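Peer 1: With the sequence up front, the predicted model follows.
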Amino acid sequence: MFTFYNLKKKLKSFRIKTFFILILIIYIIYIFREQLFINSPCSHLYNINSFSTCALSKNICNITILFDSYIAYRNCVIKYSSTQSDYVIFDAVNGLGNRILGLISVTTYALITNRVLLINWQPGDNHPVYFDDLFLPLSSFEKKIPYQYSLSRLTSLIKNRWINDIELNRYNSKIPQDWAFYFDREILCNKKLYNQSWFQKIGFYILNLFHRHVKWIRTDQYFIPLLTRNEQMRQNFVKIFQNGQVFVELARRLLKPVSKVNLIIEDFQKQYNFEKKNITIGVHMRSWSSNMIEYIEPFQKCIEHVIQNVTRSSKEEMKIYLYIISNTPQRRQKLENQLSKMYKNLEILKAFEPPKNSNVVEKMQYTLAELLILSKMHHLIITSKSTFGMVAQGLAGKGAWIVRQGAINEGQSIKSNLCQWESTSEPEYQIKGSFRDNDSCSQHGTFLPSIGERTIL
């Protein structure tokens, strides 16, 4: 028998359903409002499909064409101060090498996701200068970074921390807890989404409402290998970047040194006007502990090995130039003295030192010049855990010899003959075996890179 109570109950149920349907419609309109209502004056220059379109194009399309289109789009968006465009802000942390690794990674992410790159590179940690103290701006239309503690940044950090905690606790994932960024699942996992509770999904939806247009990525990691977990994306990378050289291709376009840095490099090249046929060997030796300052054997053995290797086929004695960078001058001097006694045809290339009255900006400009000069050497020998050496190798676009000496094992016994060749120039900044190139993400977590020894190929 139909009663007033039943009618009231049905009306209440109807209102609840209607309320949730309206919320859903509002959310859908919010997500797709740009496509429905907004016609961006810049969208014809670069869009969400540009990366894959370039890779699949039957016409000539490479990273030069793609990047030029992206910069034109970026300039357009910043010029018109578009509030509807999607942005990604690179939040730089740690030292110079770490910051460059992170910047190249976030730039690649911006190219794939059609986000306008903004660089929040401020003094802090082990780095005392701003981005424009070392490099030219990407364009003349640079946008001022939103306030560091803006709502968009805070919601982004909350979301990132939440995801990290969920995956660490539920799936025993290898995501380091200090990472504060979130990768799009579609890129990482071939569109396989992780199982999440309704509470977690609603939480992410609400956070997306606040910061969908601005994503903060605070990282010093070179996470490019993660972006190739998706099979289609991996093929796109192969077609756009020649021989998989992502780092060097983007670094050449992004990192334009200021005039002072270029002058330091030019002065160095004028002083050492060595011929192309001569051998140049660049060495970067990093010390983490004071008790290792006198210990040069691993680097000495590696240099001897490289000299023997590169002069083996020569019938004549060739001139060898050696360029050594070290954060401990005593260690470098001891190594140089030892090698000078051993080889008569060896000349030491002295790195230019900043004047004694230099300020922090000038000192960092000399450091950047050292890094760029190191990358110009014919043969590289670098320390396994130093990002400075990794960046030099990435800029050089070629393999290097790796001396396994790092913060963890430096105080322990080190094998003096451990000098291994790494064929790839792509920076490897992860625990050996933690990344599987052909793996796709499962629903029970994924292996993500973390700071560790270099992967020797």
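Peer 2: Received, thanks.

Peer 1: From now on I want contacts and neighbour counts done on CA atoms only, so please keep to that.
Peer 2: Will do.

Peer 1: mind checking the SS state of the residue lying closest to Tyr182 once chain neighbours are set aside?
Peer 2: Distances taken as C-alpha to C-alpha, 6 or more residues apart in numbering place Asn160 nearest to Tyr182, at 5.4 Å, with adjacent residues excluded. Classification of Asn160 using DSSP: H, G, I helix; E, B strand; the rest coil returns helix.

Peer 1: following the longest helix along the chain, which helix or strand comes up?
Peer 2: The residue-count maximum for a helix in the chain (DSSP state H) belongs to helix 4-31. In the C-terminal direction, the helix or strand that comes right after helix 4-31 (DSSP states H and E) is helix 33-37.

Peer 1: Secondary structure element for Ile175, which one?
Peer 2: Applying DSSP H and E, one finds Ile175 in no helix or strand.

Peer 1: try it against this one:
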Amino acid sequence: MPWFPKLALLLIALPVLFIVVLICRDKGFNPMVAAGLMHDSSQPTSDALLGGLLAPDIRRKSCLSRYQSISYRKSSLHKPSPYLVSKLREYEKLHKRCGPYTKSYKKSIKELVSGQIDSSSNCRYVVWLANCGLGNRILSMTSAFLYALLTDRVLLINEESDMSNMFCEPFPDASWILPEDFPFMNQLYSFGRDYAQSFGNMLENRIINTSTELLPSCLYLYLSHDYDHHDKLFFCDQEQAILRNIPWLIMKANIYFLPSLFLMSSFEEELSKLFPDKEMVFHHLGRYLFHPSNQVWKLITSYYKKYLAKAEERIGIQIRIFDNKTSPVEHVMDQILTCTDKEKLLPRVDMGKSIVAPSGKGKSKAVLITSLVPYYYEKMMNMYSKHPTLNGEVVAVYQPSHEEEQQSENNVHNQKAWAEINLLSMMDVLVTSAWSTFGYVAQGLGGKKPWILYKIENKTIPDPVCGRAKSLEPCFHAPPVYDCKAKREVDTATIIPYLRHCEDIYWGIKLFNNGFIQSSIRKQQQIVTKLQRFNMTWFPKLAVLLAASLVLFIVFFIWRDSELDAFTDIGLDDDLSQVAGELTSDKLLGGLLAPNFTRRSCLSRYQSISYRKSSRHEPSSYLVSRLREYERLHKRCGPYAESYKKSIKEMVSGRIESSSVCRVLLIYEEADMANVFCEPFPDTTWLLPKDFPFNYRLSRFKQKYAKSFGNTLKNNNKKISVSTEQLPSHLYLYLSHDYSHHDKLFFCDQDQIILRNIPWLIIKSDVYFLPSLFLMPSFEEELSKLFPDKETVFHHLGRYLFHPSNQVWTLITSYYKKYLVEAEERIGIQIRIFDKKTSPFQQVMDQILTCTFKEKLLPQVDMGKSIVAPSGKGKSKAVLLTSLIPSYYEKLKDMYLKHPTLNGEVINVYQPSHEEKQRSTNNVHNQKALAEINLLSMMDVLVTSARSTFGYVAQGLAGKKPLILYKIEDNKIPNPVCGRAVSLEPCFHSPPIYDCKAKREVDTATIVPYLRHCEDIHWGIKLFNST
């Protein structure tokens, strides 16, 4: 039957022809669609709709990428929750009803212009304003959209020319573009951080609060990287209650602030239902919102098909360098090759051979490099095109563009950048640069956890060079550090279990699925490397540590509260096995520390006992009880408490109520001291609030300040004396090293009577003036009960007050575990030279060696022999050396590295940093300086430099009497070169020399038996136990 095959062919052809007709009728014939995708049927599948994220009722021709992207990216393993899908559909209806040019929108615009709010209106808006580069824009738009979703608002985008034709419209039958005839369009461009009508500034100036009845119809929100404390109150539930009633919010943002929305209790339940998988927030919202326009999509698909489609594996490498000086291209190239080799992403090549003709037999890999410069592409392309790989793989390298510099205001540049982000998201494997929002967007759209190239700093390649991201989420680079409920600063990465610090920026926060865990070994090693790599400062503000302890002292004596609370064990848990279990007396330092802190908020508080030897000096039971009393007082009177607010009103008015009974210690924390210490008192803060009425005056307060206590006494001002009835509400006390005779009258009982009745004392100090308090009869009995052991005042108060922040504690423990923990003995040598001319390097080096040999701390070496290989048989000693310069470390290290010791001991020498000069106004360096002080305090033996407050703090925290290197003067090494400290206490360098009773000058080291001159400064005084 010859006609049968023809019939069969006809039967097959007819249905195919029928389908073609349907497709062409529905779509028209589009060559891009015709050449496109098999799944591109009349109804998008669940995959094409990204598991329900996308609405099916948007015309495909208007946005080809919306339903085609699934063919270029692998299907996501992460499905959106049904609740998120339903909320998106609800939002789309709201946007359609309230969006631009609708009746509701026009009505709302009229209300906006008139300033009248119609409470019956169901339409409220968030207007997003652009700021910074494309990655930042996409992440901040996503954050703004989630906020709109949570608060039932409509998101509108102020699309400037540099963003035109970049994205498809995300919502069906409506636009998210702010119309050009928006009434306040001209004002949008002038809106910045200092804009008077911003929410933050209005809060700061008390123009708006929760009780304000007549609210504005429009409010500006500044949520960019340089926002201030009051701007950040946006993340507090109380302030959100104000915003809820304002129809128009105009938001300028350039950060991924979305993680902080998870800190707000008002959003907590809703967010849990929307995102049960916390690591997928941007993955879902980013793929829902951001679809390349047809113009950009054509760039993407053309490039993909031409260069990448045929490869068996595709690797994306995204390179972003923030500082070419500290991250030279050669270093970055070495880092990339080391990472891709170590993680087996790319093969090595045989540099001794050349490729004659491509074999084409091995597995094919395509490498897509994105960078502003062509260097990395050219280097890698030449390597793989000229030399064969060791495993036979064939590697082709591509780079779509190299713009040389970022041009965020150039539309064509932004379109290319958007194309490259999407191409990266289509790769099988991703390698991204630390801190880069460009990389964050690519990994989020692709749904792939990348390998992160850790940041190179000071031309030092980090070790390890890279690591796998543990969460897919982007990092919030500038999170708030404020607990809205407790009204105090806090590490927001410790409040809820699924918010932790980022892998690439230790101060940033991001969303994770798992609860809080200790940093991985990789992260510890990274931070250790940072500690070595960065030059560490030696901040003179350490004197502030000492001053703070003794100011707290005055607090004890001027005001006493007799209430006593019982200790409460709240069942703290900790992830480190060394400190797990109950808080024993050792962990509470003999009762010094209160047990009612959450351990995660300050790991060092209860962990330090595992690194320092237990103290032989127990605090008195009276001191312990007084500390608990003080904590209750501070909680009742501290910042944001009712008593504090009342006292502030009295201060401003100048009226003093005799019933006021608050005297607590508050610290004026400038930026250089931020995140250095934990809060020392439970359930409150010791930080002076930024809205303190006279904040602006504090920086101007100096020795010659006319209104200081000393100058007021000097000028015989009748406004202040023992008999004065109307005293001021506050007074300035100048107690720094250059203070005058009248300032020193602070240490006289008669003048303390005046101060006792003044509510606010503002003290500027840089000295350890505590010993002089022991000269005052009014404090004598109390001090005897508090400190029967006179030599341990700072030892107890220092360990009570000063606990390194989690950030600093990670530096400390990481360095200790990597370099110091395995030694049988640890020796700390702290070197501080005040005058290089009178104390030349070689003489100081000779002094150190003479002292350590004489005291048998370190062994001598056989200079006539060289070490061929370490024996490893003798006792091991680790020497931790801290100094501003590397010369002492290099000399000592070379000596023990090259020559054998006479007694067979094995000596390893370490120096975490060498800063060359002091930079005490730099916060990062102050954090690292505190890390070094704590490391010194963990040593078995200490050698310190005379007159150094840095050494005083280390010996006090450790509870060890150091060997003091006496000061070299006039180029002469002293004899003896060093001596053991007789007392553990720090030295008061600038004591008063006035007898308040006799009203004459006197040597104050002769008045009471437990005050004598210091071992290292003959005019200083310090506390001793015996005469």
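Peer 2: Yep, it's here. Model, not experiment: these values are computed from the prediction.

Peer 1: How about the contacts made by the residue nearest to Tyr182 of the first structure?
Peer 2: Contacts of Asn160 of the first structure were listed using C-alpha atoms under 8 Å, 6 or more residues apart in numbering, and they are 179-182.

Peer 1: Please apply the same query to Thr387 of the first structure.
Peer 2: Counting by C-alpha under 8 Å, 6+ apart, Thr387 of the first structure touches 97-98, 101.

Peer 1: counterpart of it in the second structure?
Peer 2: Aligned against the second structure by TM-score structural alignment, Thr387 of the first structure finds its counterpart in Thr949.

Peer 1: go on, Ile348 of the first structure?
Peer 2: That one, Ile348 of the first structure, aligns with Asn908 by TM-score structural alignment.

Peer 1: Isn't its match up against Lys875?
Peer 2: No - in this structure, Asn908 of the second structure is not within contact of Lys875 by C-alpha atoms under 8 Å, at 11.2 Å.

Peer 1: residues in the second structure matched by the longest helix of the first structure, start to end?
Peer 2: Matched against the second structure by TM-score structural alignment, helix 4-31 of the first structure finds no partner residues.

Peer 1: Counting by contacts, list what that helix packs against.
Peer 2: Packing partners of helix 4-31 of the first structure (3 or more C-alpha pairs under 8 Å, 6 or more residues apart in numbering; DSSP states H and E): none among the helices and strands.

Peer 1: so how far is that helix off the chain centroid?
Peer 2: 47 Å (C-alpha atoms, centre = their mean, to the nearest Å).

Peer 1: ranking the contacts of Thr387 of the first structure by neighbours, who comes first?
Peer 2: The residue in these with the most neighbours, by other C-alpha atoms under 10 Å, is Leu101 (26 neighbours).

Peer 1: that older thread, who's more crowded, Asn908 and Lys875 of the second structure?
Peer 2: Comparing Asn908 of the second structure with Lys875 by other C-alpha under 10 Å, the one with more neighbours is Asn908, at 19 against 13.

Peer 1: Quick check: that one is in a strand.
Peer 2: Yes - counting by three-state DSSP, Asn908 of the second structure is located in a strand.

Peer 1: For it, which non-adjacent residue is closest in space?
Peer 2: That would be Ala878: by C-alpha to C-alpha, 6+ apart, it lies 5.0 Å from Asn908 of the second structure.

Peer 1: how about the one you found, what's its match in the first structure?
Peer 2: In the first structure, Ala878 of the second structure lands on Tyr321 (TM-score structural alignment).

Peer 1: Help me confirm that its match comes into contact with Ile281.
Peer 2: Yes - Tyr321 of the first structure is within contact range of Ile281, at 6.2 Å (criterion: C-alpha under 8 Å).

Peer 1: residue ranges for the strands of the stretch 351-457 of the first structure, please.
Peer 2: 379-383, 400-403, 419-422 (DSSP state E, counting those that start in this stretch).

Peer 1: closest one to Tyr109 of the first structure among these?
Peer 2: Tyr109 of the first structure lies closest, by C-alpha to C-alpha, to one member of the strands of the stretch 351-457 of the first structure: strand 419-422, at 25.6 Å.

Peer 1: which one of the contacts of Asn160 of the first structure sits closest to Arg331 of the first structure?
Peer 2: Arg331 of the first structure lies nearest to Trp179 out of the contacts of Asn160 of the first structure, by C-alpha to C-alpha, at 34.0 Å.

Peer 1: what about the closest one, distance to Tyr147 of the first structure?
Peer 2: Using C-alpha to C-alpha, to the nearest Å, we find Trp179 of the first structure at a distance of 21 Å from Tyr147 of the first structure.

Peer 1: quick one, which of these two is more surrounded?
Peer 2: Between Trp179 of the first structure and Tyr147, counting by other C-alpha under 10 Å, Trp179 is the more crowded of the two (17 against 9).

Peer 1: Give me the distance between the spatially closest residue to the more buried one that is not a sequence neighbour and Tyr182 of the first structure.
Peer 2: Closest residue in space to Trp179 of the first structure, ignoring its immediate chain neighbours: Thr219 at 6.5 Å, by C-alpha to C-alpha, 6+ apart. According to C-alpha to C-alpha, Thr219 of the first structure and Tyr182 of the first structure sit 11 Å apart.

Peer 1: Break down the stretch 301-450 of the first structure into its helices, ranges please.
Peer 2: Listed in chain order, the helices of the stretch 301-450 of the first structure (DSSP state H, counting those that start in this stretch) span 329-342, 360-375, 387-396.

Peer 1: The stretch 51-200 of the first structure too?
Peer 2: Per DSSP H, counting those that start in this stretch, the stretch 51-200 of the first structure carries helices over the ranges 63-79, 96-113, 151-171, 185-188, 198-211.
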